[in-house]
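**Q** need a 3D model of the sequence below.
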Amino acid sequence: MEIGTTGETAGPVWVGLPGGLLTLRRLLLVLWTAALTVATGVLLGVLVGPAWAAFGGLWLAVLAWGWVMLGRNWRSWRYAERADDLLISRGVLWREQTVVPYGRMQLVEVTSGPLERRFGLASVQLHTAAAATDAKIPGLVPQEAERLRDRLSELGEARSAGL
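**A** From the prediction side, this is the model:
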């Protein structure tokens, strides 16, 4: 923890994820629910009868619920760099906070799949000796992901227990 100007300890400085990840996830939600709505409506309309085709609209309720849940999940993701470790916090109902000591990191990767690249996003994957403490920060701007990778690698080497 850092010491504030008045002498009391201040908490870590949390950084949230950029909005591109939320946009990507919501776009995928819209595409999948639209496809499922049409497929369900057509199949039910042809196989059972035209009145049953309206049940394809149930996917629209899934869309509305998913839209809200994706926003809540996106807002829950954050990370903080401290002097000796990296904190990653996520989760809405079940809050999960991962603490990765810099000296325990063995590998820091920056990955970006085709959709992530299209939206200008990258993920930072942290690997430690214990698989249970591996951590990932998704949806970062590539420059921030590379900066974070370089900083974590540098701090890991300075602690000389990993990397």
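**Q** from now on I want contacts and neighbour counts done on CA atoms only, so please keep to that.
**A** Noted.
**Q** show me where this protein has helices.
**A** 19-47, 58-76, 114-118, 142-159 (DSSP state H).
**Q** now those helices in CSV, please, with extra columns for distance to Val99 and mean neighbour count.
**A** Rendered in CSV, the data for the helices of the chain read as follows (distance: least, Cα to Cα, whole Å; neighbours: other Cα atoms under 10 Å):
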stretch, distance to Val99, mean neighbour count
helix 19-47, 23, 16
helix 58-76, 16, 15
helix 114-118, 26, 13
helix 142-159, 13, 17
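**Q** here is a second sequence; please produce its structure as well for comparison:
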Amino acid sequence: MAMDRLFAPPAERWQAVSPRLCSLRRALLTFWLGLLGLGGAIVAGVVGMWWLGAVIIVVAAAVYAFGWWLIGRNWRSWGYAERGDDLLVTHGVLFRTLVVVPYGRMQFVDVTAGPAERKFGIAKVQLHTATPATDAEIPGLTPDEAESLRDRLAALGEARAAGL
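**A** Have a look, this model is predicted:
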């Protein structure tokens, strides 16, 4: 399909992000939705509306199943490809996005990992350019991948920017 070619790197293969990103997001979904569903059901039971508690649990279970499926689809949509002069980052299922970041336009590269990411052994690499619209991030990288990508991108950015 012509539309699929729009988001495919020419003669390149997408590098996928770690499945740990999917696991992290599903764990967060389980925690927050379980907390909200159980809390709502307990409150409904305390005020004597047991039927409302049952409805809350059924709705929470449906939202949970949909969220579980959606997180898997979203995780599979993330990818990046390194080319000679730029980095391609793609993501999204319903609204697909392809960001092309020329190495010469990169100002700096961040690697971040919050407490939940560290627990799951993943990090996020964020590229900053002179134009915020071309900033890009790649979540769900293993620490080794993130370190290696950060170093390669920083070196390529310095080499390309030196010619400006």
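**Q** just to revisit the earlier point, dump the helices of the first structure into TSV; add distance to His127 of the first structure as well.
**A** Output for these, formatted as TSV (distance: least, Cα to Cα, whole Å):
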stretch	distance to His127 of the first structure
helix 19-47	22
helix 58-76	22
helix 114-118	21
helix 142-159	11
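**Q** out of those helices, which comes closest to Ala129 of the first structure?
**A** helix 142-159 (13.0 Å; Cα to Cα).
**Q** quick one: that closest one to the second structure mean distance?
**A** Compared with the second structure after fitting, helix 142-159 of the first structure deviates on average by 0.6 Å (mean Cα distance after the TM-score superposition for the first structure).
**Q** how close does the residue nearest the centre of the second structure get to Ile42 of the second structure?
**A** Centroid-nearest residue in the second structure: Pro139, 4.6 Å away (criterion: Cα atoms, centre = their mean). Pro139 of the second structure sits 36 Å away from Ile42 of the second structure, taking Cα to Cα, to the nearest Å as the criterion.
**Q** distance from the centroid: which residue in the first structure tops it?
**A** Gly49 (41.9 Å).
**Q** chain neighbours aside, what residue packs nearest to Ala41 of the second structure?
**A** Leaving aside its sequence neighbours, Ala41 of the second structure sits nearest to Gly53 (Cα to Cα, 6 or more residues apart in numbering; 4.0 Å).
**Q** corresponding residue for that neighbour in the first structure?
**A** Counting by TM-score structural alignment, Gly53 of the second structure corresponds to Ala53 in the first structure.
**Q** doesn't Leu47 make contact with its match?
**A** No. With contact defined as Cα atoms under 8 Å, Ala53 of the first structure does not count as touching Leu47 (9.5 Å).
**Q** can you report how many residues lie near Met105 of the first structure?
**A** When counting by other Cα atoms under 10 Å, one arrives at 26 neighbours for Met105 of the first structure.
**Q** what's the distance between it and Pro18 of the first structure?
**A** From Met105 of the first structure across to Pro18 of the first structure, the span is 25 Å (Cα to Cα).
**Q** ok, Gly91 of the first structure next?
**A** Distance from Gly91 of the first structure to Pro18 of the first structure, by Cα to Cα: 17 Å.
**Q** how about Thr133 of the first structure?
**A** 24 Å.
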